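Chemist: prediction below, plus the sequence it came from.
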Amino acid sequence: MLDKIKLKNFKKFKEIEISFNKHRNILIGENGVGKSTILEAISLILSGSYSRIESLGVDSLLNVEAVSDFMKSDRSISKLPELIAELYFSDYDGPNPFLLNGKNNTDRTERFGLQLKILPNSEMFGMQIQELLLSESPTFPFDYYKVEFYSFANKSYSSFRKIHNLGFDVIDTSLLKQSYAIKRFVSQSFHSQAANSANEISQEFRQISDDFSKSLYDPDRYKFSDKEKYRLKIKTKSASQFEDILTVHKDNIEIDNMGLGERVLLSIEASLSIQNKTSNIVLIEEPENHLSYLNTKKLVDLIENNTNAKQTFIATHDNMIASRLNLRNVIMIGENKTANLNKLTPATADFFAKAPNSNVLNFILSKNVILLEGDAEYILLEKFYEMTKNKPAFQNDVAIISCSGLTFKRYLEIAKDMDKKVAVIRDNDGDYEKNIVKNYEDYISENIQLFSDCDDNHWTFEVCLYDDNNDFYETEFRKYCGISKKSVLEYMIGDKNKKSSKGHKSESAFSLLKMLESDTDFAKSYVIPDYINKAIEWIK
């Protein structure tokens, strides 16, 4: 299986090294950070396809910054940038392993692996390159670059002359409308269902086709003229002839007429179900595209129950896919850097796999986060932030995420090993020293801070709001909400001494939000609790 990839000057990556998990790899990151590039690099190296690189173009593969830096330099041929992409294998049990094992890699260690290089062809085109670079309007010599595929044993290979048995499938949901993608799925289904009988079936089809061609000129069956110079015959030369006329039906609906979501599931199911080793690596590009919530759950179940020991690489933005397939498999892709979550405790990974409404992927992808413990806080905090900073939180790259108090430590475990600033806003529940200071002392750091009212009498969010804005709540808020007999605070949080009295926390927060949004005077005079102001100031 693939152990790691190293890229130098490959598309947006100047230099990056990513270690892989043995079975499942979930690549996450913001748009444009290079998740798809990683999948493309893997497929290019394994394919050994010169034609694919030619169709993509050297100019689209070579790092733009490296090209720009070179053109700003003295433009010496010896300094022309090279693209290097390497796949290191953790093991290899295929035929002729000696063809892949060696030190022809940038680590200079003896490993199994493959290397793609795109470099200037100075030996053949040195003069032409020199002329381009020294001209009055110098241009970069993309057209004078060459492509090389070599194993770590320094043995060349190509798509026509492979020296390894690592096959791969690429499932790109953006291409599922195209006819060749459907044809590919049908072919996968055929080989999956036919198991080891594919060649036998194709041969029998060839014989049937040949017999039928002969029967066309049987005078006892058809009225074909047998005196013509040119005789008709079914083509049977292609080894894939039988596959070319196959299609797939599900519940009597042909695949061409199925929805895109159904095609996504069928494509992934076919790739994962193939039993032989011709497709032991599966690359899946944003599988959540075109999938409903229930179909995404079906997709997760498909991947979870993959028993064919395939190594999967999944680029995704979906919370469910990332968390349900175990956060320890997550690899976060950033600007020329990565973060692997395989150090998470199994308990935390399992928690997020089972937790409802997980926002964990939003948390991982956000650089600055405010964590809250309730719906009321979540309803109001965006407005409080805007009142303090005169702009929404997202414009300052701050994410606001609501979770239960029991979940805070799970999120903070993820944050401890990441370059992430996290402010936790929570109630002191009547004991600031115990519930805040002692409870979180192992998590507090330069990048992680807890914010709570230190007065034990201000035990919950609503009490803090009420005590800082008493006149407002007893006059304007009471009138707005139609509170007559009971106290405003009891209406908001219920009777503290009665377990059955739950109050109206969310409804009160929503009413306050509408008042603050509709009347600028309320917004100007309303006092935001000090600990919340401190959290907002600290996070940005």
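Modeler: Okay, I see it.
Chemist: make it CA atoms for all contacts and neighbour counts henceforth
Modeler: Noted.
Chemist: next up, the contacts around residue 323.
Modeler: Taking CA atoms under 8 Å, 6 or more residues apart in numbering as the criterion, residue 323 is in contact with 349, 352-353, 358, 360-361.
Chemist: for residue 460, give its distance to residue 198.
Modeler: 68 Å (CA to CA, to the nearest Å).
Chemist: please settle this for me: is residue 88 part of a strand?
Modeler: Yes - note on residue 88: a strand contains this position according to DSSP: H, G, I helix; E, B strand; the rest coil.
Chemist: number of residues surrounding it?
Modeler: A total of 20 residues lie near residue 88 under the criterion other CA atoms under 10 Å.
Chemist: which non-adjacent residue is nearest it?
Modeler: In space, residue 88 comes closest to residue 113 once its chain neighbours are excluded; the distance is 4.5 Å by CA to CA, 6 or more residues apart in numbering.
Chemist: structure two is appended below for comparative analysis:
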Amino acid sequence: MNQSFCHNQGMITRVKATNYRCFQQLDFEPNEHVNIIVGDNEAGKSTILEIIALVIGGRARGRWAVDDLNPYWFNQAIVKHYVEEHRSGQNPDLPLIDLEVYLSVNTPGSERLRGIHNSNGEDCPGLRMRIVPDPDRLEELAEYLRHENLPELIPTDLFMTDWRDFSGEKITRQPRGLGFATVNMNTVSNSSGVDYKLRQLLRDFVTPQESALIALEHRKARADITSGILGEVNNRIEAEGESFGVGLQMDQSANANWDVSVTPHIDDTPFSLLGHGRQVATKIALSMSRSAERTQFVLVEEPENHLSHTELMKVLDSIKSLSGGRQLFITTHSSFVLNRLGFDALHLMHNAQITPLAVGAISADTIKYFQRQSGYDTLRLAIAGKAVVVEGPSDEMIFNLAFQRLTGKDPRACGIDVIALGTRGKRALELAKALGKKIAVLRDNDGEDPSHWRTQAGDLIQSGQREMFIGDIAGGRTLEPQLFSANDETTLRDVLGLAADADVLDYMLKNKTESAWVISNSGQQLNWPTYIIDAVAFANVN
């Protein structure tokens, strides 16, 4: 694991979920320090962060779970299956939601949470939230279930949240001493839209004594306004007659607490009027600046959103330098974020299943390489169903064209991502091996026999799974002479629109990308070098 992050004082050891949103079953064992969760849209990345926040803090998106509970919390495939069985006259068990967060015994604030009341029967600290039928409304639920044609929705108005620690004790608030910070990349455009978590971050800097004093002064100020200037207004309203006792008062309810009325500012500018990038960077800085004793866990959702490249570099450096003993959970669509924070921290999400990178699967040298070459498209390679890695844009265009001509299909339609990664095919093979990905690497022979490059790759090559395709020396060092050798010179001259006295191969070598572009758009049938034909055949096999 990335050594730039300090030893963790306590950690989440496991996250389990049953029937929650996209997860029918989730069993996630995070890394001790950094966890970078990647995957396609709707794969379940953000839902993992939501589960952690919900089970530890009792809130979903800033709202108490009991207030936010709705039918769409339940996994829709499970609900559909239940309803189909019910309609067919069977008596299936109602789907229930079960969420658990397991903690290490050295986690501050977890001593009182230890017990065996978890689905594993394990003696450890932790928290569990279940969504179950409300015992006070079982008769209503039974009557509802007597109907034959139920809608494909769970009647959550008849359900309740059962929130307990692993000792079996019910809890109603986030356990004291067990802290986490959630940083989403949402931005706000008005003061009322400042999200709950930002207010919570700021309020944590206020001591209980200061909070009580602020609340007192705030109530007194509202009372003074009510009895003062509003008193005069109310007298005029009453004097008009037929007012039915209506008057104006400052709101003294919980909706008018001081922390709702106080608006965050930076350099005298309201937070809501800051640029999106500044808002995002500020929220992350506030989360990371708090002491590790108060925030053992930090949940960051897509830190790249709204940030320029320069600002993103600053934010990532801040995360690394201020992480302290925290355990980090980060979702991202950015290879830069993944490489910068450490590819060895990757967890790949696909179809609501999570696959961690095996310990030691990536060499320390490659991890450092990615961190220094942060533009390497590791995330695209990680998410691809099947990958074909080529050296440059001309190779990419020619392979795509050859695939279309030889198979009648576009590579993308077959779940194949063709990626140009320069001369770093061996790094790509290492990643593919670690991720269990099928990959074809095409590279120039550069004057060496193909066996030379395959020998260098060693056990990174696996027949039928990870292959390297290289043109024979007789065909030339690079793609262009390989194409030239496989085709009639007159045909290439016509395709490229060259004069009769032009040197076709010289033109192709000096104009690689332009030549590939013209060939790709010509509609002319060409012969393909053997190594490209072999690569197409390999990639096209399911």
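Modeler: Cool, the structure landed. Bear in mind the structure is a predicted one, so any value in this text is a computation, not a measurement.
Chemist: please state their TM-score.
Modeler: Here the TM-score for the pair of chains, by TM-score structural alignment, normalised by the length of structure 1, is 0.82; 507 aligned residues with a CA RMSD of 3.6 Å.
Chemist: ok, back up a step: among the contacts of residue 323 of structure 1, which are in helices?
Modeler: 349, 352-353, 360-361 (DSSP state H).
Chemist: what does residue 472 of structure 1 correspond to in structure 2?
Modeler: With TM-score structural alignment as the criterion, residue 472 of structure 1 lines up with residue 490 in structure 2.
Chemist: which SSE is that match in?
Modeler: Per DSSP states H and E, residue 490 of structure 2 falls inside helix 489-496.
Chemist: other SSEs contacting that helix?
Modeler: Under the contact criterion of 3 or more CA pairs under 8 Å, 6 or more residues apart in numbering; DSSP states H and E, helix 489-496 of structure 2 touches helix 504-510, helix 512-520.
Chemist: quick one: buried residues of the last one?
Modeler: Going back to what we said before, that points to helix 512-520 of structure 2. 512-513, 515-517, 519-520 (16 or more other CA atoms under 10 Å).
Chemist: mind listing the strands for the stretch 351-500 of structure 2?
Modeler: With DSSP state E, counting those that start in this stretch as the criterion, the stretch 351-500 of structure 2 has strands at 353-356, 386-390, 416-420, 438-443, 466-470.
Chemist: export these as a markdown table, with columns for distance to residue 214 of structure 2 and mean neighbour count.
Modeler: Output for those, formatted as a markdown table (distance: least, CA to CA, whole Å; neighbours: other CA atoms under 10 Å):
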| stretch | distance to residue 214 of structure 2 | mean neighbour count |
| --- | --- | --- |
| strand 353-356 | 46 | 18 |
| strand 386-390 | 59 | 26 |
| strand 416-420 | 58 | 21 |
| strand 438-443 | 61 | 26 |
| strand 466-470 | 64 | 24 |
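Chemist: export those as a markdown table, with columns for distance to residue 527 of structure 2.
Modeler: A markdown table is the format used below for the strands of the stretch 351-500 of structure 2 (distance: least, CA to CA, whole Å):
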| stretch | distance to residue 527 of structure 2 |
| --- | --- |
| strand 353-356 | 41 |
| strand 386-390 | 19 |
| strand 416-420 | 20 |
| strand 438-443 | 17 |
| strand 466-470 | 17 |
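Chemist: which among those strands is found nearest to residue 150 of structure 2?
Modeler: Among the strands of the stretch 351-500 of structure 2, the nearest to residue 150 of structure 2 by CA to CA is strand 353-356 (29.7 Å).
Chemist: what range in structure 1 matches that closest one?
Modeler: Using TM-score structural alignment, strand 353-356 of structure 2 corresponds to residues 337-340 of structure 1.
Chemist: what are the contacting residues of that stretch?
Modeler: Residues contacting stretch 337-340 of structure 1 (CA under 8 Å, 6+ apart): 16-18, 328-333, 418.
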